[in-house]
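Asker: fold the following and give me the result.
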Amino acid sequence: PTDVLSFPMGDRVGDRLLLGDVVVSLDTARRRAEETGSPLERVVLNLLIHGIIHLLGYDHERGGEEERRFRELEEKLRAELGIR
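Answerer: Here you go, the predicted model:
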């Protein structure tokens, strides 16, 4: 089942750039939390990070260098936010 969806916008409002929307399936996140023994909040935060990286234009499904960079950004954001 789908756990996170990203809907890019790329619109400007004044001097701000709206990247888009990220939608997390809480049902899927709950199941993943139960399966992995992770707190629900951590699972949701990881899904949000994943969705935001997609909004930045990266796509792990392309493989190769693109996937490597995607995973690198995920790890960097998790580390900066103190999420494991």
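
Asker: going forward, measure contacts between C-alpha atoms and count neighbours the same way
Answerer: Will do.

Asker: got a list of what the residue nearest to residue 6 when sequence neighbours are not counted touches?
Answerer: Leaving aside its chain neighbours, residue 6 sits nearest to residue 22 (4.6 Å; criterion: CA to CA, 6 or more residues apart in numbering). Residue 22 sits next to 4, 5, 6, 7, 48, 51, 52 when contact means CA atoms under 8 Å, 6 or more residues apart in numbering.

Asker: let's see this one next, to set against the first:
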Amino acid sequence: MSDLVDTLIEADQWEKASLEELADLAAAATLTHLGMDPEAFEISLLGCDDARIAVLNTEFRGKPVPTNVLSWPSEERAAEDAGEAPELPAPDKSGMLVELGDIAIAYETCAREAADAGRPMRHHVLHLLCHGVLHLLGYDHIDEKDATLMEGTEVAILATLGVPDPY
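Answerer: The predicted structure follows:
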């Protein structure tokens, strides 16, 4: 695998959950599904706990609570029209890796959500990482048309990883 995902683990539980492996799988599957070369891009990932993500969620979204995953694209990539796919970044002509952005994922929230939904933690984490990568690429789910596009794309990508439809 390339250096696609640069992972920093702050919460030890992520080591046991194989976050680095799951991140590489989800990111490569997402980019490959969209026709992008995973070898040309990089993503930074923070595997943290609920306390840390609550601080980030407060700072960046004004919501002082933990959440499952947060994404910060390196640049705005959203499509102009609702329901349209965003224009995807191209590889750098000089061969430098193109930075897509940063993702943070919180262990306790992910574990609780997986348990509540009766899903394997591995499947839930793959879904959330795929979701986060799509956000970095300009996908969103605020508008109903955008949500339909994003969720359909997630389902197709997750199928390539053997993960059933989470919706």
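
Asker: quantify their similarity with the TM-score.
Answerer: For this chain pair, the superposition-based TM-score is 0.83 by TM-score structural alignment, normalised by the length of the first structure; 82 aligned residues with a CA RMSD of 1.8 Å.

Asker: sorry, back to before: write the ChimeraX selection for whichever of the contacts of residue 22 of the first structure are buried.
Answerer: Filtering the contacts of residue 22 of the first structure down to the buried ones (16 or more other CA atoms under 10 Å) takes a single ChimeraX command:
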select :4,5,6,48,51,52
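
Asker: and the furthest pair within the contacts of residue 22 of the first structure?
Answerer: Using CA to CA, those reach their maximum pairwise distance at 7 and 48, which is 12.4 Å.

Asker: next one: the spatially most central residue of the second structure relative to residue 95 of the second structure, how far apart?
Answerer: The residue lying closest to the centre of the second structure (CA atoms, centre = their mean) is residue 132, at 2.0 Å. For residue 132 of the second structure, the distance to residue 95 of the second structure equals 25 Å [CA to CA, to the nearest Å].

Asker: what of residue 145 of the second structure?
Answerer: 35 Å.

Asker: comparing those two, which residue is more hemmed in?
Answerer: Each of residue 145 of the second structure and residue 95 has its neighbours counted (other CA atoms under 10 Å); residue 145 has more, 14 against 10.
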